[in-house]
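For reference, the sequence and a predicted model appear below.
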Amino acid sequence: MRNQIEFVVYGKYALFTDPVTRIGGEKFTYQIPTYEALKGIVESIYWKPTITWIIDEVRVMEPIQTEVKGMRPAKYQDASNDLAYYTYLRAPKYQVRAHFEFNEQRPDLAYDRNEHKHHNIAKRSVERGGRRDIYLGTRECQGYVEACVFGSGQSFYDGYGDIAFGPMFHGFTYPDEAENSEWQARIWSPTMKDGVITFVRPEACEVVRPLGKGNAKSFVKGQNFKTVDEEYEELFGEAEL
């Protein structure tokens, strides 16, 4: 597929939760990463509002194991601490395949649609481990990114068969990605086949919950936005790829 990148992401712990449970109390991780969590990782590798990342597949490399840790989160009503138990995924490792498309809901950034340079900067960013810090679901779960060939190496779930995970959170559709500027939450029911989960596209999710209206942030060239050509020259010099 065009504009595709492949990488492996891993860390000591991961915490992929339903956003509804993020308000407070005890947190329990999903068994697999959500589409939105992987999209956040890819956007930490490289992102501009001109493009939208689509997560194609994830391959679970290590056995799904959880670990409970006692935490002392701050209370919302005062400055004291509370006691809670968080359930994390232990030693997660995933191969990810994703590609980008131009965001058709941002016609104001049409002048930045340079497919070739966006793709090359994204691939270079993967090789350098990302442009921003990588987190596996939540900030206390630091992650690390390396370039790889999707499907290479041995997965714990090779030849394992199908595993269904039931309904779970897929991701958010933000106002600058939706035709009606509506903020939405998507739900889907994934099935892992021999360790590989193939994601449905955001618009193919059958269960969608509206969360409200919003406005896309305005980007103005020369004020708070650089074109990919300007950024490319700043990073790699004037040579064309």
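It's in.

contacts, neighbours, all on C-alpha from now
OK.

ok, Lys48 - contacts?
With contacts defined as C-alpha atoms under 8 Å, 6 or more residues apart in numbering, Lys48 has no neighbours.

Where do the strands of this protein begin and end?
In the chain, the segments counted as strands under DSSP state E are 4-11, 13-14, 51-60, 66-71, 84-90, 93-102, 134-135, 142-147, 162-164, 168-173, 182-188, 191-193, 196-198, 207-213.

contact partners of the second one?
Spelled out, that is strand 13-14. Applying C-alpha under 8 Å, 6+ apart, the set of residues contacting strand 13-14 from outside is Thr29, Tyr88, Leu89, Arg90, Ala91, Pro92, Leu136, Gly137, Thr138, Cys141, Gln142.

could I get these as JSON lines with neighbour count and distance to Ala14?
Putting those into JSON lines (neighbours: other C-alpha atoms under 10 Å; distance: C-alpha to C-alpha, whole Å) gives the following:
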{"residue": "Thr29", "neighbour count": "18", "distance to Ala14": "8"}
{"residue": "Tyr88", "neighbour count": "25", "distance to Ala14": "6"}
{"residue": "Leu89", "neighbour count": "25", "distance to Ala14": "5"}
{"residue": "Arg90", "neighbour count": "18", "distance to Ala14": "7"}
{"residue": "Ala91", "neighbour count": "16", "distance to Ala14": "8"}
{"residue": "Pro92", "neighbour count": "24", "distance to Ala14": "7"}
{"residue": "Leu136", "neighbour count": "26", "distance to Ala14": "5"}
{"residue": "Gly137", "neighbour count": "23", "distance to Ala14": "6"}
{"residue": "Thr138", "neighbour count": "16", "distance to Ala14": "7"}
{"residue": "Cys141", "neighbour count": "17", "distance to Ala14": "5"}
{"residue": "Gln142", "neighbour count": "16", "distance to Ala14": "8"}
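
for comparison:
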Amino acid sequence: MGYGIKLKVWGDYACFSRPEMKVERVSYDVITPSAARGILEAVYWKPAIRWVIDEIRVIKPIKFDNIKRNELSGVIPSNTVKRAYLGNKEVNLYQSTKDIVQRGAMVLKDVCYYITAHFELTSSVGETDTVEKHYNIALRRAKKGQCFHRPYLGCREFSAQFELVDEDYEESFYENSEKDLGYMLWDIDFKNKSLPIFFRPTMKDGVISIPDLQRGDIL
């Protein structure tokens, strides 16, 4: 296991969309491992390292809220993007209100998580890449609140605040309890035709232990 890091992440709203809901978004009860990894990659990412989520601690009670969101009614075809990239001025992209629809969403409200993770060196490591080097850079960026782009909680409009955790955890609302969270998205296997991988986590005393498929853990 590589060097570890702990982040406190919080925000007013979050939406970690369930893939089985086809039209209107419905969030999972808690943050997914892939979303947690995305937050760490927003703070510090290099091809030479791979972030691995070890544990997620849920601090505040799980609360849902129903809101309305403006979304596009479809996706832009890849051929349209290619024509625009090649300089075709007659390409029509989504620019008018007729391409926007209003949909409902069941989102999480007032969330706070503690993310425990570590990173491992990848096959893209260079001669000057060491664990200590990347660990110190990641710590420095997290302490200063630096990020490549603003981390978000599932959807980009739900921005996340974060800070490095040096002391003990805050007490979870779910201390002395156990909750089956059902099947949840673990991550996307981009090396295998973007295959989605699911697992069934259990939250014990507010803590969710995350397996690592690439390390051989059993989901």
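Structure received. Quick caveat, the model's predicted, so the values are computed rather than measured.

re earlier: Glu127 of structure 1: which of the strands of structure 1 is closest?
Comparison of these against Glu127 of structure 1 by C-alpha to C-alpha identifies strand 142-147 as nearest, at 5.4 Å.

center of structure 2, which residue is that?
Among the residues of structure 2, Ala35 comes closest to the average C-alpha position under C-alpha atoms, centre = their mean, at 1.1 Å.

Next, work out how far apart that one and Gln214 of structure 2 are.
Ala35 of structure 2 is 17 Å from Gln214 of structure 2, where distance means C-alpha to C-alpha, to the nearest Å.

May I ask you to name the longest helix in structure 1?
helix 115-127 (DSSP state H).

what's that one aligned against in structure 2?
Using TM-score structural alignment, helix 115-127 of structure 1 lines up with residues 131-143 of structure 2.

What is the mean deviation of that stretch from its aligned residues in structure 1?
Its matched residues in structure 1 lie on average 0.7 Å from stretch 131-143 of structure 2 after superposition (mean C-alpha distance after the TM-score superposition for structure 1).

contact partners of that stretch?
Gly2, Tyr3, Ile5, Val43, Tyr44, Glu120, Leu121, Cys147, Phe162, Glu163, Leu164.

Buried by neighbour count, from those residues: which ones?
Among these, the ones that count as buried by 16 or more other C-alpha atoms under 10 Å are Gly2, Ile5, Val43, Tyr44, Leu121, Cys147, Phe162, Glu163, Leu164.

For Asp54 of structure 2, state which of the residues you listed is nearest.
Nearest to Asp54 of structure 2 among those is Ile5, at 9.9 Å by C-alpha to C-alpha.

surely the closest one meets His118?
Yes - look at Ile5 of structure 2 against His118 with C-alpha atoms under 8 Å: they come within range, at 5.9 Å.

Find the residues that touch each one of these two.
Counting by C-alpha under 8 Å, 6+ apart, Ile5 of structure 2 and His118 have no common neighbour.

can you put the buried ones among the contacts of stretch 131-143 of structure 2 in TSV and add distance to Ile67 of structure 2?
Written out in TSV, the entries for those read as follows (distance: C-alpha to C-alpha, whole Å):
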residue	distance to Ile67 of structure 2
Gly2	40
Ile5	34
Val43	29
Tyr44	32
Leu121	41
Cys147	28
Phe162	24
Glu163	28
Leu164	31
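
Of those residues, which is the nearest to Lys63 of structure 2?
Phe162 (20.1 Å).

Now do the same contact list for the alignment partner in structure 1 of the closest one.
Alignment note (TM-score structural alignment): Phe162 of structure 2 maps to Val145 of structure 1. If a contact means C-alpha under 8 Å, 6+ apart, then Val145 of structure 1 has Phe7, Val8, Val9, Tyr10, Val126, Gly129, Gly130, Ile134 as its contacts.

Over to Glu43 of structure 1?
With contact set as C-alpha under 8 Å, 6+ apart, Glu43 of structure 1 has these partners: Trp53.

counterpart of it in structure 2?
Taking TM-score structural alignment, the alignment pairs Glu43 of structure 1 with Glu41 from structure 2.

if we can go back for a sec, of the contacts of strand 13-14 of structure 1, closest to Thr191 of structure 1?
Thr29 (17.1 Å).

okay, now Lys60 of structure 2: neighbour count?
Burial measure for Lys60 of structure 2: 18 neighbouring residues, criterion other C-alpha atoms under 10 Å.

That one pairs with which position in structure 1?
Taking TM-score structural alignment, the alignment pairs Lys60 of structure 2 with Glu62 from structure 1.

measure that match to Thr198 of structure 1 for me?
Shown here: Glu62 of structure 1 relative to Thr198 of structure 1, a distance of 17 Å by C-alpha to C-alpha.

what about the closest residue in space to Asp129 of structure 2 that isn't next to it in sequence, neighbour count?
In this structure, Asp129 of structure 2 finds its nearest non-sequential neighbour in Ala48, 7.3 Å apart by C-alpha to C-alpha, 6 or more residues apart in numbering. When counting by other C-alpha under 10 Å, one arrives at 17 neighbours for Ala48 of structure 2.

I'd guessed Ala48 of structure 2 sits against Val125; true?
Yes - when contacts are counted by C-alpha under 8 Å, Ala48 of structure 2 is listed as touching Val125 (4.4 Å).

just to revisit the earlier point, now restrict the contacts of Val145 of structure 1 to buried residues only.
Among the contacts of Val145 of structure 1, the ones that count as buried by 16+ other C-alpha under 10 Å are Phe7, Val8, Val9, Tyr10, Val126, Gly129, Gly130, Ile134.

wait, doesn't Gln142 of structure 1 sit right on Ile134?
Yes - taking C-alpha under 8 Å as the contact criterion, Gln142 of structure 1 and Ile134 are neighbours in contact, 6.1 Å apart.

hmm, back to that, please dump the buried ones among the contacts of Val145 of structure 1 into JSON lines; it should also carry distance to Arg209 of structure 1 for every row.
Compiled in JSON lines, those are given as follows (distance: C-alpha to C-alpha, whole Å):
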{"residue": "Phe7", "distance to Arg209 of structure 1": "31"}
{"residue": "Val8", "distance to Arg209 of structure 1": "31"}
{"residue": "Val9", "distance to Arg209 of structure 1": "30"}
{"residue": "Tyr10", "distance to Arg209 of structure 1": "31"}
{"residue": "Val126", "distance to Arg209 of structure 1": "33"}
{"residue": "Gly129", "distance to Arg209 of structure 1": "34"}
{"residue": "Gly130", "distance to Arg209 of structure 1": "32"}
{"residue": "Ile134", "distance to Arg209 of structure 1": "28"}
